[in-house]
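>>> Based on what follows, work out the 3D shape:
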Amino acid sequence: MGTQVLARPSVESAGEHRDESGWHPAVRVLFRFTFVTVGIGMAGAWLLHALLRTLGLPQQAVAEIGKWLALHPLTDWVGIRLFDVRVDYTVTGSGDTAAKWISVVTLILVAIPVTAVWSVLDRRRTAYDRLYAWFRLLVRFTLVSALMLYGMIKLMPTQMSFNLERLVEPFGHMSPMAVLWAQSSLSEPYEMALGAAEVTAAVLLILPLTAGLGSVLAVIVALQVVLMNLTFDVPVKLFALQLLLYATLLAAPELARLVRALLGRAVEPSRRAALLGSPRGHRLMLGAQVLLGSWLLVATAVEAYDGWHTYGNARPKSPLYGIWNVTEYTVDGQPVPALVDFDAPGTGLPNPTERFRRIIFDIPQGMTAQRLDDSLVSFPARVDTGKQTVTLSKDTSHQLTLASFTYARPQDDQLVLDGKLGGRSVRMRLDQVDLAQFPVVSRGFHWVQATPYYQ
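Here you go, the predicted structure:
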């Protein structure tokens, strides 16, 4: 018999007969546990958090809600009693904090008795077809919101934005994550392609008709993200594994049908229970999915566009943008030689007697200095083009000043900084580095190459 593939899923209404006797008792227990942990505890918590962000709730309020979604204070108790760790919910930009991992352990510990009680109270039920359909819907839109967010900030290059300091930082000084970020940021088309794949998967997941194809693409995308996070030590391993789990749960039936088709076997249309028990309810749910998907698409696009122009590749540049070599450095009129003292204790703060090798102006609100040992130190900075001053501070509000300089530009590629640093007079002469000397940004793309350009 020839292969017959029908991609369109069939949704059964409440009036249609379904044999609900096929669920094995172990499968029913596993579904209850999965519904509690993956459905409510992970996917539901993430989707609620994502929707609150799109509604413009203050970041502090969103963080507080996230803390309670992590089962605080029960997670605190688990952290202290089982791991001897005091849980800190401070938002650090890492998704792999102790609080995140311990909250997952807490969720599993809570889900075990909940599943047991549910199994006893609902022991007469033989299947959960409709609840399974709602579970898939929840997981599907959690995946939509996550892929939209991460896809948009790559499609509008923001997640891996280009930083000047990477051009002079020694490769060996970079962390594996910094290497990944740097190489991705050097090719906007590559980063945008990664984002386009994530956004495409998210868009396909919005509609039930294309959700199967979207889930398969989401598995491929999530596998790539997990691989990168695990091999480059990116601190989003936990959430990346959750995304892969969501995508796999959604794609498993479609992948099974695809394998059967590739083996030359007939593939019947997929059949799933309706979310609501009437044709009108089905149409309402379809409309609600389109509206929610559209809202997430627009909200994440606006957020990504704002981020792209704030801290992404379209962000403003410093008025003194560039990499500047320090050719002369004097303290109280005495020249400071370019000598490296590797035994000198590093404080992270500018020292008037510690001669800088380079000064890097990239973003308007910051400055990075490269020491003679090639290490980098960054400061909040404010460049006033009217007064021609540069102020370095300890804080972004510029309440605690570290140094203040006036600057002059005798020529476009020359800069003189003259002012106070650590209570002493410091003067620096700087020459701008021609960025074209770095092949990583000037080499470009070539269809025809006589020999490999590897240097």
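>>> When you work out contacts or count neighbours from here on, use the C-alpha atoms and nothing else.
Fine.
>>> Could you pull up the residues touching the closest residue to Asn313 other than its chain neighbours?
Among residues not flanking Asn313 along the chain, Ser161 sits closest, at 5.4 Å (C-alpha to C-alpha, 6 or more residues apart in numbering). Counting by C-alpha atoms under 8 Å, 6 or more residues apart in numbering, Ser161 touches 181-182, 185, 311-313.
>>> now, which of the residues you listed lie within helices?
Residues of the contacts of Ser161 located in helices (DSSP state H): 181-182, 185.
>>> Buried by neighbour count, from the residues you listed: which ones?
181-182, 185 (16 or more other C-alpha atoms under 10 Å).
>>> most centrally placed residue in this structure?
In the chain, the C-alpha nearest the mean C-alpha coordinate belongs to Tyr150, at 5.7 Å (C-alpha atoms, centre = their mean).
>>> and Glu20, what is it in contact with?
Here Glu20 is in contact with 126-127, 129 (C-alpha under 8 Å, 6+ apart).
>>> Another sequence for comparison is provided below:
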Amino acid sequence: MQETTTTWSLFGRISFRFAFIYYLIYFNPLGLISGIPGMYYLTEAINYPFDIFIHWFNDNFLHIRKELVPMGGSGDTSYGWAQLYSFLFIACIGALIWSILDSKKTAYPKLHYWLCILLRYSLAGIAFTYGILKVFAMQMYFPNMSQLATPLGDYLPMRFSWMFIGYSTPYQMFSGFAEVMVALLLVWRRTALLGALLAIGVFANVAMLNLAYDIPVKIYTLNLLVASMFLAWQERSRLFAFFIQNQTVQPSELYEKYFSKKWQRIGRIVLKVVLIVMSFGFGTYNYYQYYLEFHSNNSKILEPIQPGMYHVELFVKNSDTIPESLADSLRWRDVIFDYNGSGSLSAQDSSLRMRYGRAYFSYLPDSLGTQLEWRLSSWDSLPVATFKMQMPEKDQIILTGKKEEDSLYVVLKKLKRHFPLTERQFHWISEANR
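Predicted structure coming up:
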């Protein structure tokens, strides 16, 4: 399906029609300019008919779930699978109709050129978005104290993999630089093939992580991998001649398109600059601002609480003293106040955010240090619990107040708990396994 080929094979024509329809739907071209004011709503308006079809197709044929769960934190929801099957079905039917109505056409060099352009810039924008996040080490975070205090066996594979990558900032930045390089190489015509080959390596690694650790972005990353392979496949003759036959190859003509009119040549440059500035320039600036905000020092706001792990020495609930017991899942055993205003406690508490056996909350003391509020999240306006706070001695906190319908009196004692993982040890010489 190369542009220089005057007559394509029957399989080449049919497969191109399928790929053109599928990728035109999956990588909506308006997504490249959705950041322009007003364009986002146009993109959503175009997606609306597809949304109606996806629900109809599922209700009448797929029956994946009676009620499709929309994509959000997970891309592999029932809606995500219904969308994938719907797009494949539309592409198949569209390719069949196209083949019947346009059976005499022997090649599609112009459409082929624009399809490759769409895939190049779509993959470049996606790779840069994920890459720049990793360059600033903000996609995966270093495990916080609550996570460090959670038994390893309580974690699900995805969270385990997230902490594995977040633990090492250099490794995360390295993988981010690889994704940014994919974006930069794909943007320029002369390095587009190298970018496609690097994209195969990068997205194959990401897809394997998603499959091996049950990370719910499998559909998306596999699509990115296949699209990268599609771009590299368009240069298969040159790749085979160079790497297998050890022959000299001519420069690629895949992305060489001559525009006869001056306004077309100027428009091409202007559009490319706009896309680069919007995707790369604004993206880098926004993530850098987020990076500065995330790493801002909030220690003054959280005073007088000293972050750390606190043992619950005394737990009185509705005037009843509840003794410490490993068999009691409702009694607090320890409370962690982390550095960023988040906290957790070791107990089963459905009024808080339960994750991996711990109940999570956000905390904020008042300016006098005599009252402490717990919220489900830092952006919530109303607290789930409000305590009077006393600190009779160093490393001791006494909380008195109500949580839901329960009156609580809790005495906390800070532990000198050290997690060796936080040392981020590195040794050039290792005499034995650690």
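>>> Tell me how the two chains score on TM-score.
Here the TM-score for the pair of chains, by TM-score structural alignment, normalised by the length of structure 2, is 0.85; 419 aligned residues with a C-alpha RMSD of 3.2 Å.
>>> circling back: what's the residue nearest to the centre of structure 1 aligned with over in structure 2?
Matched by TM-score structural alignment, Tyr150 of structure 1 corresponds to Tyr130 in structure 2.
>>> Same check on Val104 of structure 1?
Val104 of structure 1 maps onto Leu84 in structure 2, by TM-score structural alignment.
>>> In a strand, that match, correct?
No. Counting by DSSP: H, G, I helix; E, B strand; the rest coil, Leu84 of structure 2 is located in no strand; its state is helix.
>>> ok, how many other residues are close to it?
Using other C-alpha atoms under 10 Å, Leu84 of structure 2 has 19 neighbouring residues.
>>> do the same with Ser215 of structure 1
Neighbours of Ser215 of structure 1 using other C-alpha under 10 Å come to 27.
>>> got the contact list for it?
201, 205, 247-248, 250-251.
>>> and the residue nearest to it when sequence neighbours are not counted, how many neighbours does it have?
The shortest distance from Ser215 of structure 1 to any non-neighbouring residue, by C-alpha to C-alpha, 6+ apart, is to Ala251 (4.9 Å). Residue crowding around Ala251 of structure 1 was assessed by other C-alpha under 10 Å; the count is 21.
>>> go on, Tyr291 of structure 2?
Counted with other C-alpha under 10 Å, Tyr291 of structure 2 comes out at 15.
>>> ok so it is a helix residue?
Yes. Counting by three-state DSSP, Tyr291 of structure 2 is found in a helix.
>>> what's the corresponding residue of structure 1 for it in contact with, if anything?
Applying TM-score structural alignment, one finds that Tyr291 of structure 2 aligns to Trp308 in structure 1. Contacts for Trp308 of structure 1 (C-alpha under 8 Å, 6+ apart) come out as 153, 156-158, 314-315.
>>> how close does Trp308 of structure 1 sit to Val225 of structure 1?
21 Å (C-alpha to C-alpha, to the nearest Å).
>>> Same check on Gly66 of structure 1?
In terms of C-alpha to C-alpha, Gly66 of structure 1 sits 24 Å off from Val225 of structure 1.
>>> Tell me which entries of the contacts of Ser215 of structure 1 lie within helices.
Using DSSP H, those in helices are 201, 205, 247-248, 250-251.
>>> okay if I get those residues as JSON lines plus distance to Ala98 of structure 1?
Shown next, in JSON lines, are these (distance: C-alpha to C-alpha, whole Å):
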{"residue": "Ala201", "distance to Ala98 of structure 1": "31"}
{"residue": "Leu205", "distance to Ala98 of structure 1": "32"}
{"residue": "Ala247", "distance to Ala98 of structure 1": "25"}
{"residue": "Thr248", "distance to Ala98 of structure 1": "26"}
{"residue": "Leu250", "distance to Ala98 of structure 1": "29"}
{"residue": "Ala251", "distance to Ala98 of structure 1": "30"}
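>>> circling back: looking for the alignment partner of the residue nearest to Ser215 of structure 1 in structure 2.
Per TM-score structural alignment, Ala251 of structure 1 is aligned with Ala232.
>>> so where does the counterpart of Gly176 of structure 2 in structure 1 fall, helix or strand?
In structure 1, the residue equivalent to Gly176 of structure 2 is Gly195, according to TM-score structural alignment. Assessed by DSSP states H and E, Gly195 of structure 1 sits inside helix 188-206.
>>> Check which helices and strands that helix sits against.
helix 129-155, helix 176-185, helix 208-231, helix 279-310 (3 or more C-alpha pairs under 8 Å, 6 or more residues apart in numbering; DSSP states H and E).
>>> Please work out which residues of structure 2 line up with the third one.
Put plainly, it is helix 208-231 of structure 1. Under the criterion TM-score structural alignment, helix 208-231 of structure 1 matches residues 189-212.
>>> try the second one
In the comparison with structure 2, helix 176-185 of structure 1 aligns to the range 157-166 (TM-score structural alignment).
>>> Pull up the distance across stretch 114-131 of structure 1, start to finish.
17 Å.
>>> Trace Pro109 of structure 2 over to structure 1, please.
So Pro109 of structure 2 corresponds to Asp129, using TM-score structural alignment.
>>> how near is that match to Leu339 of structure 1?
73 Å.
>>> In terms of neighbours, single out the busier of those two.
Using other C-alpha under 10 Å as the criterion, Asp129 of structure 1 and Leu339 rank with Asp129 on top: 16 against 11.
>>> Now that one: closest residue in space, sequence neighbours ignored.
Ala273 (5.8 Å).
>>> And for the one you found, the neighbour number?
20.
>>> surely it meets Tyr128?
No. Using C-alpha atoms under 8 Å, Ala273 of structure 1 is not in contact with Tyr128; the gap is 9.4 Å.
>>> Phe356 of structure 1 contacts Ala369, doesn't it?
Yes. Counting by C-alpha under 8 Å, Ala369 is a contact partner of Phe356 of structure 1 at 6.5 Å.
>>> what ranges do the strands span in the stretch 1-150 of structure 2?
Secondary structure of the stretch 1-150 of structure 2 by DSSP state E, counting those that start in this stretch: no strands are present.
>>> For the stretch 301-450 of structure 1, which segments count as helices?
Counting by DSSP state H, counting those that start in this stretch, the stretch 301-450 of structure 1 has helices at residues 439-442.
>>> So which residues of it form strands?
Counting by DSSP E, counting those that start in this stretch, the strands of the stretch 301-450 of structure 1 are 322-331, 334-335, 356-361, 366-371, 376-384, 389-393, 401-408, 414-421, 424-432.
>>> Just say which of those strands is most tucked in.
Each of the strands of the stretch 301-450 of structure 1 was scored by mean neighbour count; the highest is strand 356-361, a mean of 24, by mean count of other C-alpha atoms under 10 Å.
>>> What range does it cover in structure 2?
With TM-score structural alignment as the criterion, strand 356-361 of structure 1 aligns to 332-337.
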